[in-house]
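> Okay, sequence plus prediction incoming.
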Amino acid sequence: MLPRQCLALIVALACVPLAWAGEEKESSSQRPGLFFAWLSPDDGPVWAHFENPANLQQLVRHCHTSAPVFALQAGTRYQCKAELPQKSAGQEEPYAAGMTVQGPVPQSDTRQYRLFALTPPRTPQWLVAKPDAEQLGALQSFVQSDDRRFGALRRQLQWGAARTVQQTEGARTTVVVPGRVVRDPDAFYGAQRHHVFVRGSSGYAYMGEVPGKPDSYVDIDGNDLPGLVVSEGCDGWCVSLWGLTGGLRQVATFGGH
């Protein structure tokens, strides 16, 4: 069975007008100013919508004033263009805007996307590394200390592929550990769950599970906890953004067939 977040993305795409359907992709965000887009305008627009419709109007106004947007994966500056669909008499306000950006495009054989914001990130680069022996030992001890909570989880964690994520001088360290693989061949779906822990001054805390492998880490809260841009293998694109501040929660999605 497909995970809930993938089903939600499929439902959202089903609501896109027919003129927007087909190969075009959709970005759905709960945060003002956060949206996904292709790096090359030649790849076409990504139709961005927000949980709060006022945030869509804010983004459109921002782009119409030629103000820049910033790719959170590196802090690179881009220009954005927002196109609203034609509105007929009596029709409600537009549900989404077609977003394209203009700026540096890395050489690649595949289409490249990024997560964009209206302001530059405080942390454009995160330090990603293998945990050292002390970090890994402390995390394993934490997981082994509560068999009721972590008994089943402990058997699926792949410690050798764990990664730490942190700022240069951040007080907290995020650790991401791969877990079980989920496959649904009939739905062309396959992804490896990853488990997220945060180490602070009082030790480790378990934040929860994200549905796929993190492709990148981004600054969405201006603190020492990264946002995780996660991808799942599906019939198309299944990308989601997860925040850690205040608990693990999904913040945005990007995808479509």
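Thanks, I have the structure now. Residues are numbered from 1 along each chain as shown.
> alpha carbons only for contacts and neighbour counts from here, please
OK.
> hang on, Tyr204 packs against Leu139?
Yes. The pair Tyr204 / Leu139 is scored as a contact, 6.8 Å apart, by Cα atoms under 8 Å.
> which residues do the two both contact?
Taking Cα atoms under 8 Å, 6 or more residues apart in numbering as the contact definition, Tyr204 and Leu139 share no neighbouring residue.
> who's in contact with Gln57?
Shown here is Gln57, which makes no contacts under the criterion Cα under 8 Å, 6+ apart.
> A helix includes it, no?
Yes. Inclusion of Gln57 in a helix is indicated when DSSP: H, G, I helix; E, B strand; the rest coil is applied.
> dropping in the other structure now:
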Amino acid sequence: MSQLEEFSSTVDHGCQQIEEVTATCEGAMTQAEAIASAYVSLGAETPASQAESMRSRIEAAVSQLAAARSQLEEAQSIAMALSSGLLATKGVTPPTSTGRSATPNSSPGLWTQPSLAPSPDRSPRGEPSELSGASAKNRAITRENETAKTLAMAGYDIQQNPPPNEHGKEPDYVIEGEYWDCYAPTSHTEVKGIHGTLEKKARKKRQAERIVINCDDNDVSPVQLQERLQRLPIKRLKEVKIVKNGTIIDVYPVERK
């Protein structure tokens, strides 16, 4: 094992430990909140205030743990890129937009292409995802269904909610014979957070090696994401497309100049 691989493995172990400590802290925070509420109901203001203060300190510790984990994961991404010799040394061309009509891009062999003629009447195969009771989850599910429809209209052969993949995971789609997962970041998610989610889906959880991102609620540009993926490549990630306002944009892999 090389030093970089050993470092990456150590970081993985550190992240797992942070997860365990975070879970313990979150449990303690819930208990402190319950204790504070109990004291309030008894009219005991001083111990209630002390319990609430404890809860606040634990919450601050959880935030610090999250920040530490984020820094570790970024360092790990750099290590993996160095280990694989993937840190880019050349420029890239801007991301290619295929639009609703799925116009061929300059390097058709680089990205997954639609095999069918575009049609506004075409729908995805399979079953759309059903909305749940949680409004936050419904937003992501709605974007997932909208993304599938956009890709189908552009001529992509797409199936929603296919059977599990070889790792027992359940990606959202099969597109042109390959498993893809959908991700719809919120308006507050920055490019670093999007990159982190891609890494979890592709490298850590092995959910899918190809991911389509619906950015209808997010203002991170394709160029921002492409530059970060070029600087910090993700192991096992093979392809990324962005869907924005009905337009399909090929972001990754990066087309070299």
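Yep, that arrived. Note that the structure is predicted; figures quoted are calculated from it, not measured.
> Please state their TM-score.
After superposition, the two chains reach a TM-score (TM-score structural alignment, normalised by the length of structure 1) of 0.26; 121 aligned residues with a Cα RMSD of 6.3 Å.
> Okay, buried residues for the helix or strand hosting Val182 of structure 1 please.
Secondary structure from DSSP states H and E places Val182 of structure 1 in strand 173-184. By neighbour count, with 16 or more other Cα atoms under 10 Å as the criterion, the buried positions of strand 173-184 of structure 1 are 173-180, 182-183.
> Could you list every helix and strand in contact with it?
Taking 3 or more Cα pairs under 8 Å, 6 or more residues apart in numbering; DSSP states H and E as the contact definition, the neighbouring helices and strands of strand 173-184 of structure 1 are strand 163-166, strand 189-200.
> for the ones you listed, which one sits closest to Gln144 of structure 1?
Smallest distance to Gln144 of structure 1 across those (Cα to Cα): 13.9 Å, for strand 189-200.
> just the helices in structure 2 please.
Per DSSP state H, structure 2 carries helices over the ranges 3-41, 45-84, 135-153, 191-199, 222-231.
> Among those, which comes closest to Ile211 of structure 2?
Of all these, helix 191-199 sits nearest to Ile211 of structure 2, with 7.5 Å by Cα to Cα.
> Report all helices and strands that that closest one contacts.
Helix 191-199 of structure 2 packs on helix 222-231, going by 3+ Cα pairs under 8 Å, 6+ apart.
> If you compare the directions of the helix it packs on and helix 45-84, what angle comes out?
Calculated by axes from the mean of the first three to the mean of the last three Cα atoms, to 10 degrees, helix 222-231 of structure 2 forms an angle of 70 degrees with helix 45-84.
> With distance to Ile175 of structure 2 and mean neighbour count added, can I get the helices of structure 2 in JSON lines?
Supplementary listing: the helices of structure 2 in JSON lines, determined by distance: least, Cα to Cα, whole Å; neighbours: other Cα atoms under 10 Å:
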{"stretch": "helix 3-41", "distance to Ile175 of structure 2": "31", "mean neighbour count": "16"}
{"stretch": "helix 45-84", "distance to Ile175 of structure 2": "27", "mean neighbour count": "17"}
{"stretch": "helix 135-153", "distance to Ile175 of structure 2": "9", "mean neighbour count": "20"}
{"stretch": "helix 191-199", "distance to Ile175 of structure 2": "18", "mean neighbour count": "18"}
{"stretch": "helix 222-231", "distance to Ile175 of structure 2": "21", "mean neighbour count": "19"}
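> returning to what we had before: between the buried residues of strand 173-184 of structure 1, which is nearest Lys213 of structure 1?
Of all these, the one sitting nearest Lys213 of structure 1 is Pro178; the distance, using Cα to Cα, is 7.7 Å.
> Spatially nearest residue to that closest one, not counting backbone neighbours?
Counting by Cα to Cα, 6 or more residues apart in numbering, Pro178 of structure 1 lies nearest to His194, which is 4.3 Å off, once chain neighbours are set aside.
> same deal with Val175 of structure 1?
By the measure of Cα to Cα, 6+ apart, the closest residue to Val175 of structure 1 outside its immediate chain neighbours is Thr164, 4.4 Å from it.
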